[in-house]
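Novice: with the input below, show me the fold.
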Amino acid sequence: MDIQGIPPITKIWAASALAVSLAEYVRLVDTYQLFYTPRLVGPPHWQFWRPLTSFLWFGKFGVDLVFHLFFFMRYSRMLEETNYINRKADYLCLLAFSASILLVLGPAFNLPYLASPLAFVLVYIWSRRNRHVRLSLFGILVVSAPYLPWSLVACSWLINYDSRLIIGDLLGIFVGHIFYFWDDVWPREHKSHGSSLMRAPAWLVRLLDDR
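Specialist: A predicted model of the protein is given here:
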């Protein structure tokens, strides 16, 4: 993989996730310090880093982490290099919007770690924007892009039998659909006047994209 060619937001997220897993591996931090719960973020604990670290924990350092990072980076990179090329501000807003919804809904479903659900947001959005693409799933099954998220959920259930993982994946699909509707479907409606509700504010565009 061409490390230098990885777009900036994807690179920063992946490097941060790898750093967190390495820190846990050498026992600089514990997984208890990384998960998100509103109870510990506010007073009297003020553990304000938890909303961020919950999106950086893909798992313990090892083969499983490599698989999850590769999976996340593949679709994040494709989105950032196609739909969001020269639009870092808009891509950052996609991540911020999705992360905010997941932080609100995650505790209701007992989801302490939100990196995988956020990755599923990206998979869903990519799959809807590339509906004519056909992919080989694990070298066994060929599916059209719109069926990719659902196929991955089914495979995850068959492999892990962990309902919490499935709920996280489905929540990511749900949040991805919300964003897709407001950014892709709504602008085609007459009442929208062709404008998306998911564009970055002008100050952020000037800061990140110089346009």
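
Novice: use CA for all of it now, contacts and neighbours both
Specialist: Will do.

Novice: residue ranges of the strands in the protein, please?
Specialist: Listed in chain order, the strands of the chain (DSSP state E) span 134-137, 141-144.

Novice: what is the last one packed up against?
Specialist: Packed against strand 141-144, as judged by 3 or more CA pairs under 8 Å, 6 or more residues apart in numbering; DSSP states H and E, are the following elements: strand 134-137.

Novice: the residue located most distally from the centre of the chain: what's it in contact with?
Specialist: Distance from the C-alpha centroid of the chain peaks at His190, with 30.3 Å (CA atoms, centre = their mean). Listed by CA atoms under 8 Å, 6 or more residues apart in numbering, His190 has no contact partners.

Novice: just send the strands of the chain back as CSV, with mean neighbour count and distance to Arg211 too.
Specialist: Putting the strands of the chain into CSV (neighbours: other CA atoms under 10 Å; distance: least, CA to CA, whole Å) gives the following:
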stretch, mean neighbour count, distance to Arg211
strand 134-137, 14, 35
strand 141-144, 13, 36
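
Novice: looking at those strands, spot the one closest to Asp64.
Specialist: strand 134-137 (17.2 Å; CA to CA).

Novice: which residues sit against the closest one?
Specialist: By CA under 8 Å, 6+ apart, strand 134-137 touches 142-145.

Novice: distance from that strand to the middle of the chain?
Specialist: Distance of strand 134-137 from the chain centroid (CA atoms, centre = their mean, to the nearest Å) equals 20 Å.

Novice: again, but for stretch 131-143
Specialist: On CA atoms, centre = their mean, the centre of stretch 131-143 falls 21 Å from the chain's centre.

Novice: now the end-to-end length of that stretch.
Specialist: 10 Å (CA to CA, to the nearest Å).

Novice: one more, please, to line up against the first structure:
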Amino acid sequence: MFLFFNQSYCRMLEESFFRDRTADFVMMFLFGGGLMVFFGLFVNLLFLGQAFTLMLVYVWSRRNPFVRMNFFGVLNFQAPYLPWVLMCCSMILGNTIWVDVVGMGVGHIYYFLEDVFPLQANGYRILKTPHFLKVLFNEHIDNNNPPWVGDRPGGFQWGADEGENLGAQAPNVGAGDGNDANLRR
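Specialist: Here you go, the predicted model:
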């Protein structure tokens, strides 16, 4: 079940929030994996695959707060509650909750450092992707901001081209007035 969660939420994160930002996606993996190994030493965990999956689920669920979820056709809830539902299922099955706590904790730390703190009044991005990762994945180096920071709702910049408004009349290109400026538009 966790392999399915890992594949599907990893794909959804990559297709939506990390589109054209592969180096940032790998940076999330490296940050999460390193922090999980560090916390795993204190709670004596040897296998952290389930914690890594829960980290991905946590980040996806916090970035999609209005998505309605249905768990086995029995329970309906909003996406931010999905990690908690998975932790309850893990407890019902008799597993230790430390794996889930480590995964959710690391996911929350990543979410806070990447999505909450930079938007505060004196906030800035703490987790910056190293230059060598951007070169390795052939990304544009000048694109440091996540795509959702500063975007208009919906992500489209309708009517924002050079001061033109939607519904404005197009220039009369075929008039034959000899003005090449109209032809270049």
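
Novice: which residue in the second structure lines up with the residue farthest from the centre of the first structure?
Specialist: Under the alignment (TM-score structural alignment), His190 of the first structure pairs with Ala121 of the second structure.

Novice: now swap in Asn130 of the first structure and tell me
Specialist: In the second structure, Asn130 of the first structure lands on Asn64 (TM-score structural alignment).

Novice: excluding chain neighbours, what is closest to that match?
Specialist: Of all residues not flanking Asn64 of the second structure in the chain, Ala79 sits nearest, at 6.5 Å (CA to CA, 6 or more residues apart in numbering).

Novice: is it true that the one you found touches Pro65?
Specialist: Yes - the pair Ala79 of the second structure / Pro65 is scored as a contact, 5.6 Å apart, by CA atoms under 8 Å.

Novice: more neighbours: those two, which one.
Specialist: Comparing Ala79 of the second structure with Pro65 by other CA atoms under 10 Å, the one with more neighbours is Ala79, at 22 against 12.

Novice: map that one onto the first structure.
Specialist: Matched to the first structure by TM-score structural alignment, Ala79 of the second structure sits across from Ala145.

Novice: show the contacting residues for that match.
Specialist: The contact partners of Ala145 of the first structure, by CA under 8 Å, 6+ apart, come to 127-128, 130-135.

Novice: how far away is the residue farthest from the centre of the first structure from Phe181 of the first structure?
Specialist: For His190 of the first structure relative to Phe181 of the first structure (CA to CA), the value is 14 Å.

Novice: could you do Arg74 of the first structure as well?
Specialist: According to CA to CA, Arg74 of the first structure and Phe181 of the first structure sit 23 Å apart.

Novice: again with Cys155 of the first structure
Specialist: For Cys155 of the first structure, the distance to Phe181 of the first structure - CA to CA - is 26 Å.

Novice: which part of the first structure matches the longest helix belonging to the second structure?
Specialist: Taking DSSP state H as the criterion, the second structure has its longest helix at helix 22-42. Mapped onto the first structure using TM-score structural alignment, helix 22-42 of the second structure spans residues 88-108.

Novice: which residues are contacting the matching stretch?
Specialist: By CA under 8 Å, 6+ apart, the residues outside stretch 88-108 of the first structure that reach it are 9, 37-38, 51, 80, 84, 112, 114, 117-118, 121, 168, 171-172, 175-176, 179, 198-200, 204-205, 208-209.

Novice: just the buried ones from the residues you listed, in ChimeraX syntax?
Specialist: Buried residues within the contacts of stretch 88-108 of the first structure, by 16 or more other CA atoms under 10 Å, are selected in ChimeraX with:
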select :9,37,51,80,112,114,117,118,121,168,171,172,175,176,179,198,199,200,204,205
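
Novice: taking the contacts of stretch 88-108 of the first structure one by one, which sit in helices?
Specialist: Per DSSP H, those map to helices at 9, 38, 51, 80, 117-118, 121, 168, 171-172, 175-176, 179, 204-205, 208.

Novice: quick check, Gly107 of the second structure in contact with Trp60.
Specialist: No - contact between Gly107 of the second structure and Trp60 fails when scored by CA under 8 Å: they sit 9.3 Å apart.

Novice: spit out the contact partners of the counterpart of Leu133 of the second structure in the first structure.
Specialist: Using TM-score structural alignment, the equivalent of Leu133 of the second structure in the first structure is Leu204. By CA under 8 Å, 6+ apart, the residues touching Leu204 of the first structure are Ala89.

Novice: go again with 10 Å.
Specialist: Residues in contact with Leu204 of the first structure (CA atoms under 10 Å, 6 or more residues apart in numbering) are 88-90, 92-93, 210-211.

Novice: now the second structure: which of these match?
Specialist: Among the contacts of Leu204 of the first structure, the contacts conserved in the second structure (both residues aligned by TM-score structural alignment, their matches' CA atoms under 10 Å) are 88-90, 92-93, 210.
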